[in-house]
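Engineer: The following comprises the amino acid sequence and a computationally predicted model.
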Amino acid sequence: MVFFGGSGDLVTRKLLPSLYQCHKNNLLVGQGGIHCLGLEDYSQTEFVNFAREKARQFISGGEWDDAVWASFSRWLAYDRLDATQPEGYGVLQERLSRTLAEVNVFYLSTASFLFAPICENLARAGLIGANARVVLEKPMGHDLASSNAIAEAVSRYFLENQIYRIDHYLGKESVQNLIALRFGNTLFEPLWRREWIRNVQITIAEEVGIGTRSGFYDQAGALRDMVQNHLLQLLCFVAMEPPSSLKSSAVRDEKLKVLESLVEFSREDVYAKTVRGQYRPGISGGQPVGGYLEENDIPADSKTETFVAIKAEIANWRWAGVPFYLRTGKRMPERLAEIVINFRDVPHPIFPMTNGNTAHARLEIRLQPDEYIRLYFNAKPPGDTMELQQVYLDLNFAEKFKIRRPEGGYERLLLDVIRGNQALFVRQDEQEQAWRWVEPILNTWAADSTGPKTYTAGTWGPSAASALLSKDGFCWHEEE
């Protein structure tokens, strides 16, 4: 496995710790190695020590083992490489010639404008064989045209079945349990449709600000960074039809049908069905924090959105008329990712509620920080009245399954790349369709001089996000 950008934040904070865990659990077998390439001038020993210190920060205390790291680090190699210079690939060629690995995985943890030159230089060095695979990190371009240009450049050297467009949310246990819940049981299938579901809410909230990513984030914004990939992929798994099998082609065919069924936005739709926000100073994590415009290297007149809420609609028989509310933002009250399925009320309520309010049945699928599935419904508490109270059935993965759960999704996805399983990766036609749906929103916002609405750091975004649902007679479930 070869990491371009091998001394960068993603590799040292996420990918190497994930591979360490795979090694610790005896999931990496056979002959192979992990070769990191970067611009820093580390010696072999310096890089291993650097990687060790970074990894220890992101591996929970009970999971760290010095002896395991020592055996894992024997697989690590590092070389300085400018990925744009063809002459530098000789050292990689020489390294790979000494291994007995059956598959070479090239993981491009770099800016997407480097994808094309890296693939071209790998081809020139004769390193792309039939068993080579390439992993592409998001974002792939900044709009439909640039994404297609990158796809065309990479496809000159790799076939589609060799390309793995990674979305780490799809490696999370709860996403895979959503698939098992839907397609491994008959319980929910009769209810999983427009007749019984009021709305679907998908949220990815971050408590942190932009950190050190100002250069990237101010060019991307929340819509490109989170909606076009993570949120739309989660929507696909909620809304897709049952695939004929778990083969990657069958699963991805059904996801594509959902993306193709999303109702496209007119200019008027963008104003009526989307909200963009930007955080101003407030309290986050109990501490005062500055606003987005006060972050380092952010222009004082930046109109980049740090919050997005969208009402999406799917034009097919299963979902016609059911709104899908998508929401993501920085400087939210807490870090969480969740999918909430709100079911319809009974047609004629005959029971009072203990708090005087109607409580709606809902299925809550929490992706992070804890992973669980909860089914909320109404029940009668003990006593001599027939008032109802909301209760829930809880499947907490950590409590139910007394085995370690992979963190972050990368462990599962890295193993899938090695095994050649593409079911949880994004196919090019999916990528293209997602950009096609998002682009009218991008274009309308770019032409709107008013910019995003502001919201106080530590809150759930602008009030317009609540108004988006209240127009339909709904509210975000935490407001209920």
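Structural biologist: Nice, thanks for sending it over. Bear in mind that the values here come from a model prediction, so they are computed numbers and not experimental data. Numbering: from 1, shown residues only.

Engineer: going forward, measure contacts and count neighbours with C-alpha atoms only.
Structural biologist: Will do.

Engineer: For residue 200, which residues are in contact?
Structural biologist: 322, 323, 324, 325, 339, 340, 341, 342 (C-alpha atoms under 8 Å, 6 or more residues apart in numbering).

Engineer: Checking residue 278 next. Helix, strand or coil?
Structural biologist: Here residue 278 is strand, with the state taken from DSSP: H, G, I helix; E, B strand; the rest coil.

Engineer: thinking again about what came up before, next, give me the two most distant ones among the contacts of residue 200.
Structural biologist: Maximum pairwise distance among those (C-alpha to C-alpha): 14.7 Å, between 322 and 339.

Engineer: higher neighbour count, the two?
Structural biologist: residue 339 (23 against 20; other C-alpha atoms under 10 Å).

Engineer: and that one, that's in a helix?
Structural biologist: No: going by three-state DSSP, the assignment for residue 339 is strand, not a helix.

Engineer: excluding its backbone neighbours, what's nearest residue 445?
Structural biologist: Nearest residue to residue 445, sequence neighbours excluded (C-alpha to C-alpha, 6 or more residues apart in numbering): residue 451, at 7.4 Å.

Engineer: what's the neighbour count on that neighbour?
Structural biologist: Look at residue 451: counted by other C-alpha under 10 Å, it has 17 neighbours.

Engineer: Look up which helix or strand it falls in, please.
Structural biologist: Under DSSP states H and E, no helix or strand contains residue 451.

Engineer: For it, give me its contacts.
Structural biologist: Residue 451 makes contact with 303, 304, 445, according to C-alpha under 8 Å, 6+ apart.

Engineer: so where do the helices sit in the stretch 251-400 of the chain?
Structural biologist: Taking DSSP state H, counting those that start in this stretch to define them, one finds helices in the stretch 251-400 of the chain at 267-273, 397-400.

Engineer: For residue 81, find the nearest of those.
Structural biologist: Checking the helices of the stretch 251-400 of the chain against residue 81 by C-alpha to C-alpha gives helix 397-400 as the closest, at 41.6 Å.

Engineer: Tell me, how many residues neighbour residue 202?
Structural biologist: With neighbours defined by other C-alpha under 10 Å, the count for residue 202 comes to 24.

Engineer: what's the first-to-last distance across stretch 135-147?
Structural biologist: 15 Å (C-alpha to C-alpha, to the nearest Å).

Engineer: do the same with stretch 373-391
Structural biologist: Using C-alpha to C-alpha, first and last residues of stretch 373-391 are 13 Å apart.

Engineer: do the same with stretch 62-75
Structural biologist: For stretch 62-75, the end-to-end distance is 23 Å (C-alpha to C-alpha).

Engineer: which residue sits closest to residue 288 in space, ignoring its chain neighbours?
Structural biologist: Per C-alpha to C-alpha, 6+ apart, closest to residue 288 is residue 282, 5.7 Å.

Engineer: Next up, the contacts around the closest residue to residue 369 other than its chain neighbours.
Structural biologist: In this structure, residue 369 finds its nearest non-sequential neighbour in residue 336, 5.8 Å apart by C-alpha to C-alpha, 6+ apart. Counting by C-alpha under 8 Å, 6+ apart, residue 336 touches 203, 204, 205, 206, 366, 367, 368, 369.

Engineer: Included below, for side-by-side comparison, is a second structure:
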Amino acid sequence: MVSRVIPVDPFDLVIFGGTGDLARRKILPGLYRRFLAGQMTDDSVIIGAARSELDDEGYREMVAKAVIEFTPKDKLDRDGLTRFLAHVRYISVDGKVSGGWEKLKEVVRQGVVKAFYFSVAPSLFGELAEKLHRHGIADAESRIVVEKPFGRDLASARALNRVLADHFAEEQIYRIDHYLGKETVQNLMAVRFANILFEPLWKAEYIDHVQITVAETVGVDGRGAYYDKSGAMRDMVQNHLMQLLCLIAMEPPYHFDPNAVRDEKLKVIRALDAVQPDDIVRGQYLAGNGQGSYVEHSEDPNSRTESYIALKCHVSNWRWKGTPFYLRTGKRLRARTSEIAVVFKEPPHTLFDDATGWRENVLVIRLQPNEGMELSVMIKEPGPGGMRLKQVPLDMAFATALGAEAADVPDAYERLIMDVIRGNQTLFMRGDEVEAAWAWADPIIQGWEARGDKPQGYDPGSSGPEDALMLMHRDGRRWRDIRE
């Protein structure tokens, strides 16, 4: 089976912050791959925009180095790179002054899709939006892509929404969360809503609990001062983990339509109960394995910012009342892995004398590494000696099931940028959704700040603070092992 590649309409994509780290690591290599796949038409143009004084050739040289560095060697096509670079231009623009905007207006064409990627600090979003309209570069059909962080609390998120709304309609604003572009996340919706198998069981009556884990092995060294202003709650839980929770808990939308999907996600966020202080564990990694501690990397020996957080929350609606959702994320943990585990309840009556080997059915959705799904079921252990039970996985690793097709799955940024060009907002956050997430997160953050809670230390290479284990143990449950 060969995946279909459907070209998008001709476009001009302006990347503000076109010389920055995100552009070099993700955006430009992703566009290169879409070009090789035939999804970019020959009359599409990519325009880097930043303060650096470069000409087209200087920028193309930078783009070539970025593509070569961040593209796997087996995916690199030198001839294709040369052809791709012919579609790349550069304009020196400063978001805070007027220089360069008239030149940008001359370069951006009429009659094609116009998209503007704000790969810059949020403090510049309003300036860019205002200047795009003042200089007549953007119009009613233009689209803007906004990177996180989208605010650091409810008040700042609302202010940012108002600034963007002064110049762009909600239908033109694409708030990007790259987790929603992952193949497995979208397959989660397909498994739920395209198969009758799970949907009748997808409720509190049959599901004991849900675990969502995003674990990283890296620390914050090199960007500790920046990270210390946010922490794991703002950086991961309020957006990435919240989006995963919504996709697990949402009701079936009436149609796979952007607003229909986002309406159902918004209902989940609004149904979240307040999280109690005893249901939150925060941590900071200690020094070890030849690496410094979090407080050393943050350059603040008195830092109370968390590099790890685990919490238990509840969705108070008919479908989920009584089923806890456990969320955890952290730096410098045992392995790099992201997964959602839906743990089903045990049967109401055990038929077999030997129940000592009983384990729950678990549906695991792996986001990284080795994207795929696994369903753990109970079978009879082979051999004589009675009915001994054994848990085995029914594994659907995409690389195994789909072969070469899975190896060529687009990166999240590739998929999401192409969705921007298509005008499809399904996998992007709406303004009211962002504000609802902050309305839930703000009291949690304000609570520990008011109490003066200090995060617990945990060893690098571990699963996090000991109290995070107790968060589950006291409920008679346990976290899944963190492993690749």
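Structural biologist: Yep, it's here. It should be emphasised that the depicted structure is a prediction, and the values quoted were computed from it without experimental measurement.

Engineer: TM-score of the superposed pair?
Structural biologist: Superposed pair, TM-score by TM-score structural alignment, normalised by the length of structure 1: 0.94. Supporting alignment: 468 aligned residues with a C-alpha RMSD of 1.6 Å.

Engineer: Share the number of residues neighbouring the aligned residue in structure 2 for the residue nearest to residue 288 of structure 1, please.
Structural biologist: Mapped onto structure 2 by TM-score structural alignment, residue 282 of structure 1 lines up with residue 288. By other C-alpha under 10 Å, 11 other residues sit near residue 288 of structure 2.

Engineer: coming back round to it: if you rank the contacts of residue 451 of structure 1 by neighbours, which is first?
Structural biologist: residue 304 (24 neighbours).

Engineer: Was I right to think it contacts residue 221?
Structural biologist: Yes: using C-alpha atoms under 8 Å, residue 304 of structure 1 makes contact with residue 221 at a distance of 5.5 Å.

Engineer: any common contacting residues for these two?
Structural biologist: In contact with both residue 304 of structure 1 and residue 221: no residue, using C-alpha under 8 Å, 6+ apart.

Engineer: which of the contacts of residue 451 of structure 1 lies closest to residue 172 of structure 1?
Structural biologist: Using C-alpha to C-alpha, these come closest to residue 172 of structure 1 at residue 304, 28.8 Å.

Engineer: Now for that closest one: which residues touch it?
Structural biologist: With C-alpha under 8 Å, 6+ apart, residue 304 of structure 1 has these contacts: 218, 219, 220, 221, 278, 451, 452.

Engineer: Let's see if you can find the most crowded of the residues you listed.
Structural biologist: Most surrounded of the contacts of residue 304 of structure 1: other C-alpha under 10 Å gives residue 278, at 28 neighbours.

Engineer: Run through the residues that contact that one.
Structural biologist: When contacts are counted by C-alpha under 8 Å, 6+ apart, residue 278 of structure 1 is found next to 292, 303, 304, 305, 306, 307, 452, 453, 454, 455.

Engineer: got it, and residue 289 of structure 2?
Structural biologist: So residue 289 of structure 2 contacts residue 460 (C-alpha under 8 Å, 6+ apart).

Engineer: So which residue is smack in the middle of structure 2?
Structural biologist: residue 179 (2.3 Å; C-alpha atoms, centre = their mean).

Engineer: what's the counterpart of it in structure 1?
Structural biologist: Checking with TM-score structural alignment, residue 179 of structure 2 has residue 169 as its match.

Engineer: Now do the closest residue to that match other than its chain neighbours against residue 354 of structure 1, distance only.
Structural biologist: Leaving aside its sequence neighbours, residue 169 of structure 1 sits nearest to residue 409 (C-alpha to C-alpha, 6+ apart; 6.1 Å). Distance of residue 409 of structure 1 to residue 354 of structure 1, computed by C-alpha to C-alpha: 40 Å.

Engineer: Tell me the residues of structure 1 aligned with the longest helix along structure 2.
Structural biologist: Determined from DSSP state H, the single longest helix within structure 2 is helix 431-451. Per TM-score structural alignment, the counterpart of helix 431-451 of structure 2 in structure 1 is residues 428-448.

Engineer: Show me the contact partners of that stretch.
Structural biologist: Everything outside stretch 428-448 of structure 1 that qualifies as a contact, by C-alpha under 8 Å, 6+ apart, is 143-144, 147-148, 151, 160, 223, 228-229, 232, 252, 255-256, 259-260, 262, 264-267, 270, 451.

Engineer: Pull out the buried members of these.
Structural biologist: Among the contacts of stretch 428-448 of structure 1, those scoring as buried are 143-144, 147-148, 151, 223, 228-229, 232, 252, 255-256, 259-260, 262, 264-265, 270, 451 (criterion: 16 or more other C-alpha atoms under 10 Å).

Engineer: if we can go back for a sec, what two of the contacts of residue 336 of structure 1 are the furthest from one another?
Structural biologist: Across those (C-alpha to C-alpha), the longest gap, 14.1 Å, separates 206 and 366.

Engineer: What is the end-to-end distance of stretch 260-268 of structure 1?
Structural biologist: Taking C-alpha to C-alpha, the first and last residues of stretch 260-268 of structure 1 lie 21 Å apart.

Engineer: one step back: and the residue nearest to the centre of structure 2, what is it in contact with?
Structural biologist: Residue 179 of structure 2 neighbours (C-alpha under 8 Å, 6+ apart): 185, 240, 412.

Engineer: out of these, which are buried?
Structural biologist: Using 16+ other C-alpha under 10 Å as the threshold, 185, 240, 412 are the buried ones among the contacts of residue 179 of structure 2.

Engineer: between those residues, which is nearest residue 360 of structure 2?
Structural biologist: Comparing these against residue 360 of structure 2 with C-alpha to C-alpha places residue 185 closest, at 23.0 Å.

Engineer: Give me the buried positions along the strand or helix carrying that closest one.
Structural biologist: Here residue 185 of structure 2 sits within helix 183-193, counting by DSSP H and E. Buried residues in helix 183-193 of structure 2, counted by 16+ other C-alpha under 10 Å: 183, 184, 185, 188, 189, 192, 193.

Engineer: Also stretch 202-211 of structure 2?
Structural biologist: For stretch 202-211 of structure 2, the neighbour count (16+ other C-alpha under 10 Å) marks 202, 203, 204, 207, 208, 209, 210, 211 as buried.

Engineer: what lines up against residue 162 of structure 2 once you look at structure 1?
Structural biologist: So residue 162 of structure 2 corresponds to residue 152, using TM-score structural alignment.

Engineer: Could you do residue 17 of structure 2 as well?
Structural biologist: Checking TM-score structural alignment: residue 17 of structure 2 goes with residue 5.

Engineer: check contacts around its match.
Structural biologist: 11, 36, 37, 38, 39, 108, 109, 110.

Engineer: that older thread, which of the helices of the stretch 251-400 of structure 1 sits most buried?
Structural biologist: Counting by mean count of other C-alpha atoms under 10 Å, helix 267-273 has the highest mean neighbour count of these, with a mean of 14.
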